[in-house]
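>>> Provided below for reference: sequence and predicted model.
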Amino acid sequence: MKTSALVLPAVVILGAFFVVPLIWVVILSFLGAGPTGEVQHAFTLGNYVRFLTDSYYVNDLLLRTIRLAAIATVFSVVIGYLGAFVIARAAPTTQTWMILLVMLPLWVNLVVRTLSLMVVLGRNGPVNQILVGLGITARPLPLLYNETAVVIGMVQVAVPFVVLSVFGVLQAIPRQLEQAAMTVGATPLAAFRRVTLPLSVPGILAGSVLAFGINVESFVVPILLGGGRVRFMSVAAYETATVSNNLPFAATIGVILLIVTMVMLGVYQWAVRSAGRPATAIQAA
């Protein structure tokens, strides 16, 4: 009884500020909109039919959002894993400072971080100055207002989350396992590939799904680094609701984006169950 009383406020807050609005968005996506944007309280599948039968919404919005989010996730996982591995192998006192450096960007407003990245990637920014100064390129590269800029922006947002996800798993892997593999003839690289890497798969999967979820729902990065040229689902939902004043169709875009995220979570759960046999991986090595 006491436990229920303690949990009740959290349940009420969660229901009032998350579950109820989410249910309303789903209901709203099945309603129509009048010529001036007023919501018509009549059930319809027209919003979903409009979205799924229009190549602009499917190809230029949905598939582009998934593609760029997936590319950014791959880079985030590779960079994040390398960072987490270096931190896990560092001395305990050094680990503390390195973790603080990883978390430091999370304490800075995302808009400020993205604006700073715009300066770095700009035509006269340090990246282009270095490339031109070293003779790698004859003129500044167009690193802003394109898909490349958006991917770079999403990577810098997601990498800290991947590092923290993988670091916890790497810390839990006994170093003696690698040492045991090397005592029977394995090289350090072979020991990593056959012991450490398989055992760190749960952290990689957790970091991947976290990075993908952050990237696919990115809003600030596509607006600032994409410059309106790189269309994203989240931006389209915002503009549909505010500029076009079509709340039902904006809700439809949001629900479809939510479905994509839930599918990714389902794939993650399946992958975790499939990779949840570390002993098998060690035996196979």
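Received the coordinates, thanks. Keep in mind that this is a model prediction, so the values were computed, not measured.
>>> Please count neighbours and contacts with C-alpha atoms only from this point.
Noted.
>>> and residue 144, what does it touch?
For residue 144, the residues meeting the contact criterion (C-alpha atoms under 8 Å, 6 or more residues apart in numbering) are 118, 121-122, 225-227.
>>> Any quick ChimeraX command for the buried ones out of those?
A single ChimeraX command is used to select the members of those judged buried by 16 or more other C-alpha atoms under 10 Å:
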select :118,121,122,225,226
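>>> residue boundaries of the helices in the stretch 151-285 of the chain?
175-183, 188-191, 197-199, 201-216, 220-226, 233-242, 247-274, 278-284 (DSSP state H, counting those that start in this stretch).
>>> still on that earlier bit, closest to residue 256 among the contacts of residue 144?
Closest to residue 256 out of the contacts of residue 144 is residue 226 (21.8 Å), distances taken as C-alpha to C-alpha.
>>> and the comparison structure, right after this:
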Amino acid sequence: MKKPANTILMLPAITILGAFFVVPLIWVVILSFLTSGPTGEVQNQLTVSNYARFLTDSYYLQDLLLRTIRLAAIATVFSVAIGYLGAFVIARAEAAAQTWLVMLVMLPLWVNLVVRTLSLMVVLGRNGPVNQLLVGLGFADRPLQLLYNETAVIIGMVQVAVPFVVMSIFGVLQSIPRQLEHAAMTVGATPLSAFRRVTFPLSLPGVLAGSVLAFGINVESFVVPILLGGGRVRFMSVAAYETATISNNLPFAATIGVILLIVTMGMLGIYQWAVRSAGRSTAVLQAS
């Protein structure tokens, strides 16, 4: 009797997911195999020319796809490193302080992404505080060009992803009993060794969840490349938008989106497998 009841309770969620995600996704896949007429109208003629155009053009493969993946991966590494440090500090803080620290981490998410990115443009600008500090300390003779390049885009993606990584790892770290570290240190392990052999392996599920979430956010970033890249740093999401709106070529824009989705899901699957394999290997070594 429980199964029919559970199915009925899941129907609203399944209906919404199907109507607003599955059906549009299927339509986008179908659209990617159609052609676009001279004036931009979609023609009901099946073809693989859109995929052939993307896969045979070095601009789309190198300047768009590979750059998007590369920058997203770099931003993910920095996001996980910073997020792990923040999550560790929060997990080791007193219970009263944890609430305020969590609120401080979540505070950026309460501000619109466009506003946050525009604020970052002010911070990284030629007359911004970062350049003023670098010039004032003598690290630079004149203001540096910190905007409209890959570095600015990476910084922007990191500030977007870090809160999600912190919360993913914090939940796992908080569930790890502190007694395990104390037990390791009582048998001669240093605090660093106890962290490396006990705490960090047990926190790998949080690291995996946070890194997958960060990569998914970064690889599909749209606002950050437009504002901080200034049109010079091309991203797949931006190219799909411009192809659909400026070039008025919906089938090829759908093709860009489908390829980005396939590559992203494939890389996330490989990454999950690699991290889980590393976690199992670590567990075996510790047991031995």
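Nice, I can see it. These numbers come from a predicted model, not from an experiment.
>>> returning to what we had before: tell me which of the helices of the stretch 151-285 of structure 1 sits nearest to residue 100 of structure 1.
Closest approach to residue 100 of structure 1 among the helices of the stretch 151-285 of structure 1 (C-alpha to C-alpha): helix 201-216, 18.3 Å.
>>> That closest one packs against which elements?
With contacts defined as 3 or more C-alpha pairs under 8 Å, 6 or more residues apart in numbering; DSSP states H and E, helix 201-216 of structure 1 has these neighbours: helix 64-88, helix 147-172, helix 247-274.
>>> That one vs structure 2, mean deviation?
Here helix 201-216 of structure 1 is compared with structure 2 after superposition; its mean distance to the aligned residues, by mean C-alpha distance after the TM-score superposition for structure 1, is 0.7 Å.
>>> Tell me which residue of structure 2 lines up with residue 182 of structure 1.
In structure 2, the residue equivalent to residue 182 of structure 1 is residue 185, according to TM-score structural alignment.
>>> same question, residue 40 of structure 1
In structure 2, the residue matched to residue 40 of structure 1 (TM-score structural alignment) is residue 43.
>>> wouldn't its match be in contact with residue 35 here?
Yes - the criterion here is C-alpha atoms under 8 Å, and residue 43 of structure 2 meets it with residue 35 at 5.3 Å.
>>> Who has more neighbours out of those two?
More neighbours sit around residue 35 than around the other of residue 43 of structure 2 and residue 35, counting by other C-alpha atoms under 10 Å; the figures are 22 against 12.
>>> If I follow the layout properly, the more buried one ends up in contact with residue 251?
Yes - counting by C-alpha under 8 Å, residue 35 of structure 2 does reach residue 251; the two are 6.0 Å apart.
>>> what residues do those two have in common as contacts?
Between them, residue 35 of structure 2 and residue 251 share the neighbouring residues 42, 50, with contact defined by C-alpha under 8 Å, 6+ apart.
>>> Chain neighbours aside, what residue packs nearest to residue 90 of structure 2?
For residue 90 of structure 2, ignoring the flanking residues on the chain, the nearest one in space by C-alpha to C-alpha, 6 or more residues apart in numbering is residue 98 at 5.7 Å.
>>> Just the strands from the stretch 1-150 of structure 2, written as ranges.
Shown for the stretch 1-150 of structure 2, the strands assigned by DSSP state E, counting those that start in this stretch span residues 35-36, 42-43.
>>> For residue 4 of structure 2, find the nearest of these.
Judged by C-alpha to C-alpha, the one of these that comes nearest to residue 4 of structure 2 is strand 42-43, at 42.9 Å.
>>> From the contact counts, what lies against that closest one?
Contact partners of strand 42-43 of structure 2 among helices and strands, from 3+ C-alpha pairs under 8 Å, 6+ apart: strand 35-36.
>>> Show me how far the strand it packs on is from its chain's centre.
Here strand 35-36 of structure 2 shows a centroid-to-chain-centroid distance of 32 Å under the convention C-alpha atoms, centre = their mean, to the nearest Å.
>>> again with stretch 55-65 of structure 2
Counting by C-alpha atoms, centre = their mean, stretch 55-65 of structure 2 is centred 21 Å from the centre of its parent chain.
>>> Pull up the aligned stretch in structure 1 for that stretch.
Structural correspondence for stretch 55-65 of structure 2: residues 52-62 of structure 1, per TM-score structural alignment.
>>> what's the first-to-last distance across the matching stretch?
Length of stretch 52-62 of structure 1, first residue to last, C-alpha to C-alpha, to the nearest Å: 10 Å.
>>> Which residues does that stretch contact?
Residues outside stretch 52-62 of structure 1 that contact it (C-alpha under 8 Å, 6+ apart) are 51, 231-233, 236, 257.
>>> Turn the residues you listed into a markdown table, columns for distance to residue 28 of structure 1 and neighbour count.
A markdown table is the format used below for the contacts of stretch 52-62 of structure 1 (distance: C-alpha to C-alpha, whole Å; neighbours: other C-alpha atoms under 10 Å):
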| residue | distance to residue 28 of structure 1 | neighbour count |
| --- | --- | --- |
| 51 | 15 | 18 |
| 231 | 23 | 19 |
| 232 | 21 | 27 |
| 233 | 17 | 26 |
| 236 | 17 | 18 |
| 257 | 15 | 21 |
